[in-house]
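J.: I'd like to go over a predicted model; first the sequence, then the structure.
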Amino acid sequence: MNPAFDATERAAVYRAIHERRDMRHFKPGPIDTEVLRRLLLAAHHAPSVGFMQPWRIVRITDRPLRESLHACVERERLLTADALGKRRDEFMKLKVEGMLECGELLVMALMDGREKHVFGRRTMPDMDLASVACAIQNMWLAARAEGLGMGWVSLFDEEELRQILGMPAGARPVAILCLGQVEAFYERPMLEQEHWAERMPVDACMFENGWEKPAS
């Protein structure tokens, strides 16, 4: 049996990868319960170091709580703008989140008690964070396949967010995820469209047999 996907299946996987976008513009409206369940299962089937499954997902269904999280992000947005110096005004023109408009708001976090997991983390303890990032990417690609937009918000003070959500000692918020319906997906990443940054050529990121040795 050929383990490879057929051409149509492969094309669908690569399409999801290349058309995935960090969305900030959403249409109001709920997400079907079964679709949301599929997205959560996609996240939960991500690889994790030592099979520790360190992700914890907090679904925000309370509107005042959503607004509190948004206020937390807004405070950090202004502090980030001040830290950018000459690019402050340019940054302030960007839409950086869609927390009040999206159909679902999720907080992806790291579990507490992670010090018990040594397999794969003895010399690289941040591999738990890498595992959570894999779960987020799984959900992102699945959302794109479902025709839903997702945006990753990282503008927040970790301790403030931890206190708002009552996280236990040792737990750590990683991302606020905006999930919902969109009018259209951006043709290119929004920050590229807004001339904030450009995608690097893949060859600039590739070395061979040592650092900064060009790949053949």
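T.: Ah, there it is.
J.: from now on I want contacts and neighbour counts done on CA atoms only, so please keep to that.
T.: OK.
J.: so what's the residue sitting nearest the centre point of the chain up against?
T.: Nearest to the mean C-alpha position of the chain, counting by CA atoms, centre = their mean, stands residue 152 at 3.9 Å. With CA atoms under 8 Å, 6 or more residues apart in numbering as the criterion, the residues that contact residue 152 are 22, 97, 175, 176, 177, 178.
J.: where do the helices of the chain begin and end?
T.: With DSSP state H applied, the chain shows helices at 7-19, 33-44, 63-83, 88-92, 127-145, 158-164, 190-193, listed in chain order.
J.: reformat the ones you listed as CSV; add distance to residue 204 and mean neighbour count.
T.: Conversion of the helices of the chain to CSV gives the following (distance: least, CA to CA, whole Å; neighbours: other CA atoms under 10 Å):
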stretch, distance to residue 204, mean neighbour count
helix 7-19, 19, 13
helix 33-44, 30, 16
helix 63-83, 28, 15
helix 88-92, 26, 14
helix 127-145, 23, 22
helix 158-164, 33, 14
helix 190-193, 18, 14
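J.: and residue 214, how far from residue 200?
T.: When CA to CA, to the nearest Å is applied, the distance between residue 214 and residue 200 equals 15 Å.
J.: this is the other structure I want to compare:
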Amino acid sequence: MAAAGPFSEAERAAVYRAIETRRDVRGEFLPTHVPDAVLARLLEAAHHAPSVGLMQPWNFIVLRDIETRRRIRDIVMRRNAEAAAMFEDERAAAYQRLKLEGIVEAPLNLCITCDRERGGKVVLGRTHQRDTDLLSTACAVQNLFLAARAEGIGVGWVSIFEPDDLRPVLGLPDRVVPVAYLCVGYVDRLFRRPELEARRWAKRLSLEDLVFAEGWDRPWRFPPEG
């Protein structure tokens, strides 16, 4: 056991700053190489994520080869055309103007996968909720996002593809699911607000409307500010 207690004020502020200023990056990547030592720190942060039953179902595929990344970009472009057709009128036009990936522009890509057989047939804490392995992998993704923000590195999550699209390109076994495909690289500027909010695609919901007390749809009373 180790001593527990709050962080110092400066440490606490740094944690909250990373959370509040993290952005999904698509078009702001610099061509600067991400050193392996820095990448190793990001992967270490991801690997320290919580996982149900300590199953640690994640793997990380590092992608620097431009030809592999072009193959994946081509898949995303094809799926993006399908996605664009799902929107109508002004929404469709707005979608076409959005840049939703930086696969080739970023100097580095990562695919974070979930091995759905990791830990065996019965895993502590997963006996009644099968998808806790996927949820645990998502925690690793978030850890990486926050560590990258602290390093001045941007991360963009690309999700416009069917999971099986990546299987032949990356040689994924049947038991392994790609959870997150990430574009990674240094940035020198970030949107003050999430890009989709800045571009008026969506807006952040009010937290007060999302917190209930003792059951569904009974508002929790926030303390007065100050």
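T.: Everything's here; your move. Owing to the predicted nature of the structure, the values given are computational and were not obtained by experimental measurement.
J.: let me see the TM-score of these two.
T.: Between these two chains, after superposing, the TM-score reads 0.96 (TM-score structural alignment, normalised by the length of structure 1); 216 aligned residues with a CA RMSD of 1.3 Å.
J.: and the residue nearest to the centre of structure 1? What does it align with in structure 2?
T.: With TM-score structural alignment as the criterion, the equivalent of residue 152 of structure 1 in structure 2 is residue 157.
J.: more neighbours, residue 214 and residue 200 of structure 1?
T.: The neighbour comparison of residue 214 of structure 1 against residue 200 (other CA atoms under 10 Å) goes to residue 214, with 13 against 8.
J.: what's the counterpart of that one in structure 2?
T.: Aligning on TM-score structural alignment places residue 214 of structure 1 opposite residue 219 in structure 2.
J.: pretty sure its match is touching residue 207, no?
T.: No. The pair residue 219 of structure 2 and residue 207 fails to qualify as a contact (CA atoms under 8 Å) at a distance of 10.6 Å.
J.: counterpart of the longest strand seen in structure 1 in structure 2, which residues?
T.: Longest strand in structure 1 by number of residues, with DSSP state E as the criterion: strand 172-180. Strand 172-180 of structure 1 corresponds to residues 177-185 in structure 2, going by TM-score structural alignment.
J.: once aligned to structure 1, how far is the matching stretch on average?
T.: For stretch 177-185 of structure 2, the mean distance to aligned residues of structure 1 following superposition is 0.7 Å (mean CA distance after the TM-score superposition for structure 1).
J.: and the contacts of that stretch?
T.: For stretch 177-185 of structure 2, the external contacting residues (CA under 8 Å, 6+ apart) are 25-26, 29-34, 101-103, 106-116, 134, 137-138, 141, 153-159, 163, 166.
J.: stretch 189-202 of structure 1 too?
T.: The set of residues external to stretch 189-202 of structure 1 that reach it, using CA under 8 Å, 6+ apart, is 21, 22, 23, 94.
J.: hmm, back to that, chain center to the longest strand of structure 1, what's the gap?
T.: Offset of strand 172-180 of structure 1 from its chain centre (CA atoms, centre = their mean, to the nearest Å): 6 Å.
J.: likewise for stretch 4-18 of structure 2?
T.: Per CA atoms, centre = their mean, the centroid offset for stretch 4-18 of structure 2 relative to its chain is 22 Å.
J.: please apply the same query to stretch 147-159 of structure 1.
T.: That offset, for stretch 147-159 of structure 1, works out to 6 Å (CA atoms, centre = their mean).
J.: in that stretch, what counts as buried?
T.: For stretch 147-159 of structure 1, the neighbour count (16 or more other CA atoms under 10 Å) marks 147, 148, 149, 150, 151, 152, 153, 154, 155, 156 as buried.
J.: could you work out the end-to-end span of it for me?
T.: 34 Å.
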